[in-house]
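Asks: this is a predicted model, with the sequence first.
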Amino acid sequence: MSRFDGENVISVETYRKNGTPVRTPVWFIKEEDRLVVHTGGNSGKVKRIKRNRKVRVAPSKFRGEPKADFVDAQAEIVADPEAVKMYYSLIYKKYGLMGSFTKFVQRFTRSNTEDVLLFIRPV
């Protein structure tokens, strides 16, 4: 997990039904044994993880270019509004005004869906 220390973005690789990998750059919070990512409940990431919890993650640049090798992981979808609220406070702390601005923009660009967290644990 130390490979994610000091990083701001990770690339999360999920898999389509046919096995094709899809890489998505995301902000995250690193906790002791997991990475926590926020996303919309109807996002492509969530749909793919519902079918296959196996993911790969790597530190990445803002546009998703990996900065290190990917590691195998398992993702868990957590749809707890209180946990999402707590996560936002951690995002604001880590990313400052950019975190607040992103949340503001998401209110207008996302469909009417509940936000969820992805708990990602390397295996």
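Replies: All right, it came through fine.
Asks: going forward, measure contacts between C-alpha atoms and count neighbours the same way
Replies: Will do.
Asks: in this protein, which spans are strands?
Replies: 9-15, 21-27, 29-30, 35-40, 54-59, 71-78, 115-122 (DSSP state E).
Asks: how about those in a markdown table, adding distance to Met98?
Replies: Compiled in a markdown table, those are given as follows (distance: least, Cα to Cα, whole Å):
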| stretch | distance to Met98 |
| --- | --- |
| strand 9-15 | 13 |
| strand 21-27 | 11 |
| strand 29-30 | 15 |
| strand 35-40 | 15 |
| strand 54-59 | 19 |
| strand 71-78 | 24 |
| strand 115-122 | 18 |
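Asks: ok, and here's another one to check against it:
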Amino acid sequence: MIDLGAQQYISVTTYRRDGTPVATPLWAAQDGDAVVFWTPAGSGKIKRIRNNPEVSVAGCDVRGNLRTEPVRGRAEVLDAAGTERVRELLRRKYGLIARITIFGSRLRRGPEGTVGVRITGV
């Protein structure tokens, strides 16, 4: 099994109501037996996950070109404490660039403007 949390980027595919897949390359980190990522709270992927938590995940490059075979998982949008944990895991993994990105996001969107997502079953 591929350690998706160790990948530089992962491609998370969510599904529209009509079943159309939408893939997005993201930063991710390992959190125990799950993979986590962070994204704007009002993003399309969050709306799609709330409608259908089934996702497909694969390692990819920054442009979303897959580097590993996709695996199925189940996504969960996290609360404020869980989101802060995701931010910390990303800071540890990506270092200074993550600190700058997360800080800039807090300035633009406020502390509730982003949410963490946990994917299990991968």
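Replies: That came through fine. All of these numbers come straight from a predicted model, not from anything done at the bench.
Asks: quick revisit: okay, the strands of structure 1 in a markdown table with distance to Val105 of structure 1 and mean neighbour count next?
Replies: Shown next, in a markdown table, are those (distance: least, Cα to Cα, whole Å; neighbours: other Cα atoms under 10 Å):
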| stretch | distance to Val105 of structure 1 | mean neighbour count |
| --- | --- | --- |
| strand 9-15 | 19 | 24 |
| strand 21-27 | 15 | 18 |
| strand 29-30 | 20 | 20 |
| strand 35-40 | 13 | 20 |
| strand 54-59 | 24 | 24 |
| strand 71-78 | 22 | 18 |
| strand 115-122 | 14 | 21 |
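Asks: what's the closest of those to Arg3 of structure 1?
Replies: Closest approach to Arg3 of structure 1 among the strands of structure 1 (Cα to Cα): strand 54-59, 7.5 Å.
Asks: outside of that closest one itself, list whatever touches it.
Replies: 3-4, 7, 9-15, 49, 66-75 (Cα atoms under 8 Å, 6 or more residues apart in numbering).
Asks: and the strands of structure 1: which comes nearest Phe101 of structure 1?
Replies: strand 21-27 (13.4 Å).
Asks: now that closest one on structure 2. Mean distance?
Replies: Strand 21-27 of structure 1 differs from its equivalent in structure 2 by a mean of 0.5 Å after superposition (mean Cα distance after the TM-score superposition for structure 1).
Asks: report the distance from that strand to the chain centre.
Replies: Centre-to-centre, strand 21-27 of structure 1 and its host chain are 8 Å apart (Cα atoms, centre = their mean, to the nearest Å).
Asks: thanks a lot, catch you later.
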